[in-house]
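1. Give me the fold of what follows.
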Amino acid sequence: MMKIATAFISAVLLTSASGYAKDYRLDYGIETPTDGDAGSTACPYGVCHVKVEKLNLTVIIFLSRDDPDHARIQIEGKPGCCFFELGAPSQRIVPGDPPPRLRFFTGMAPQGLLYFQNEPAGNLYLRFHLD
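-> Next up, the predicted model:
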């Protein structure tokens, strides 16, 4: 009887732990004036780093299990890259269908009241599968 109780408790704990640790799938596409890349990966809730070696970029996604309707995106790359509209270092999005197109730029971040004209570097597309 003790073995059955232990097995049952273990099964319940493992089921709840695996449900809590559930990841989501992310499809991504990046296009730049010279090249592009696309792929799919599993991401944990919280912070997800997607390294795109071919383009020397890392996409960082902040998505909370408590608020899956909003995500914050950052892109890191070579010096001077990567900013979003108006030199913002990150972009807040609503994961949805169709996936948003995020334009990113190279240049400089705003300093005080000074905004710099940044050069377009490419587009980022993200599709979230939060099943």
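
2. alpha carbons only for contacts and neighbour counts from here, please
-> Noted.

3. So which elements touch whatever helix or strand L63 lives in?
-> Under the criterion of DSSP states H and E, L63 resides in strand 57-64. With contacts defined as 3 or more Cα pairs under 8 Å, 6 or more residues apart in numbering; DSSP states H and E, strand 57-64 has these neighbours: strand 46-52, strand 67-76.

4. Name the residues of that strand that are buried.
-> Within strand 57-64, the residues scored as buried using 16 or more other Cα atoms under 10 Å are L57, T58, V59, I60, I61, F62, L63.

5. That strand versus strand 67-76: what angle between them?
-> Taking axes from the mean of the first three to the mean of the last three Cα atoms, to 10 degrees, one finds strand 57-64 and strand 67-76 inclined to each other by 160 degrees.

6. the inter-axis angle of strand 57-64 versus strand 46-52?
-> Going by the same axes, to 10 degrees, strand 57-64 makes 160 degrees with strand 46-52.

7. And the contacts of strand 57-64?
-> Contacts with strand 57-64, where a contact means Cα atoms under 8 Å, 6 or more residues apart in numbering, come from 45-52, 70-78.

8. Mind jotting down where the helices sit in the protein?
-> For the chain, the helices defined by DSSP state H cover 2-20.

9. Endpoints of stretch 48-59, how far apart?
-> With Cα to Cα, to the nearest Å as the measure, the ends of stretch 48-59 fall 8 Å from one another.

10. Quick one: closest of the helices and strands packed on strand 57-64 to R103.
-> Evaluated over those, closeness to R103 peaks at strand 67-76, with 10.9 Å, by Cα to Cα.

11. to compare against the first, here's another:
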Amino acid sequence: MRIPNRIERGQRLGLGVPDFRYWAQTSASLYINYPAVEVDDACLWGNNTFRAGNAPYTIGLNMREDGAIFATLGWNPICIEPTTPFRDEVPPFGARIICGGVGCHDTPCEINPANGVNQVIAGPNGLIGVEGAAACIVTVPQTA
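-> Modelled structure (predicted):
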């Protein structure tokens, strides 16, 4: 949220992954905002009348001591809570984690808008997270 990135359709983005020594072993948290939202607007928390900043999806990244990386893709809890006017709106785009290397586990991990709000396509590690937000986790070996 504090370091914006603009990604064009089909573009790949390299992301930093904190290791197990990072503060309180927390993960890097990223928000996936709506396409065409200006970077300056996307980095502001939205409100009930301004969707920008109310990014529908999140990604979390962190690394275990053995070097395995956990990538979590999920719904932003703010977009499914009962008080938001955007609760039942299906975003016009999806997101997926692609891991094509040897040793990738727990795929698929995808949010497809055709499936509706708060739904994920998940391998064995689908979960319900904060505030009931659906998510999936992919484990990626450090060498992938």
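
12. And the TM-score between these chains?
-> For this chain pair, the superposition-based TM-score is 0.30 by TM-score structural alignment, normalised by the length of structure 1; 68 aligned residues with a Cα RMSD of 4.6 Å.

13. Just the buried residues of the contacts of strand 57-64 of structure 1.
-> Taking 16+ other Cα under 10 Å as the criterion, what is buried in the contacts of strand 57-64 of structure 1 is Y45, C48, V50, V52, A71, R72, I73, Q74, I75, E76.

14. Mind putting the helices and strands packed on strand 57-64 of structure 1 into TSV with distance to I9 of structure 1?
-> TSV is the format used below for those (distance: least, Cα to Cα, whole Å):
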stretch	distance to I9 of structure 1
strand 46-52	28
strand 67-76	30
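
15. Minimum distance to S10 of structure 1: which of the ones you listed has it?
-> Checking these against S10 of structure 1 by Cα to Cα gives strand 46-52 as the closest, at 26.3 Å.

16. how many neighbours does L127 of structure 2 have?
-> The burial count assigned to L127 of structure 2 is 16, neighbours taken as other Cα atoms under 10 Å.

17. what's the closest non-adjacent residue to it?
-> What sits nearest to L127 of structure 2 in space, not counting adjacent residues and going by Cα to Cα, 6 or more residues apart in numbering, is A135, at 5.3 Å.

18. mind checking how far that neighbour is from D40 of structure 2?
-> Separation of A135 of structure 2 from D40 of structure 2 (Cα to Cα) stands at 27 Å.

19. Out of those two, name the residue with the larger neighbour count.
-> Ranked by neighbour count (other Cα under 10 Å), A135 of structure 2 and D40 place A135 first, with 27 against 10.

20. Regarding the more buried one, what is its secondary structure?
-> Each residue gets one of three states, and A135 of structure 2 gets strand by DSSP: H, G, I helix; E, B strand; the rest coil.

21. isn't it right up against G126?
-> Yes. At 5.9 Å, A135 of structure 2 counts as touching G126 under the criterion of Cα atoms under 8 Å.

22. Wait, a helix at D40 of structure 2?
-> Yes. Judged by three-state DSSP, D40 of structure 2 forms part of a helix.

23. Report the separation between it and Y31 of structure 2.
-> 14 Å.

24. again, but for N62 of structure 2
-> In terms of Cα to Cα, N62 of structure 2 sits 15 Å off from Y31 of structure 2.

25. cool, and Y57 of structure 2?
-> Counting by Cα to Cα, the gap from Y57 of structure 2 to Y31 of structure 2 is 6 Å.

26. number of nearby residues for Y31 of structure 2?
-> Neighbour count of Y31 of structure 2, defined by other Cα under 10 Å: 21.

27. which residue sits closest to it in space, ignoring its chain neighbours?
-> Excluding the flanking residues, the one nearest Y31 of structure 2 by Cα to Cα, 6+ apart is T58, at 4.5 Å.

28. The one you found: what secondary structure?
-> Bear in mind the rule, three-state DSSP; under it T58 of structure 2 is strand.

29. Burial check on it, number of neighbours?
-> Other residues lying near T58 of structure 2 total 18 when counted by other Cα under 10 Å.

30. Understood, closing this out.
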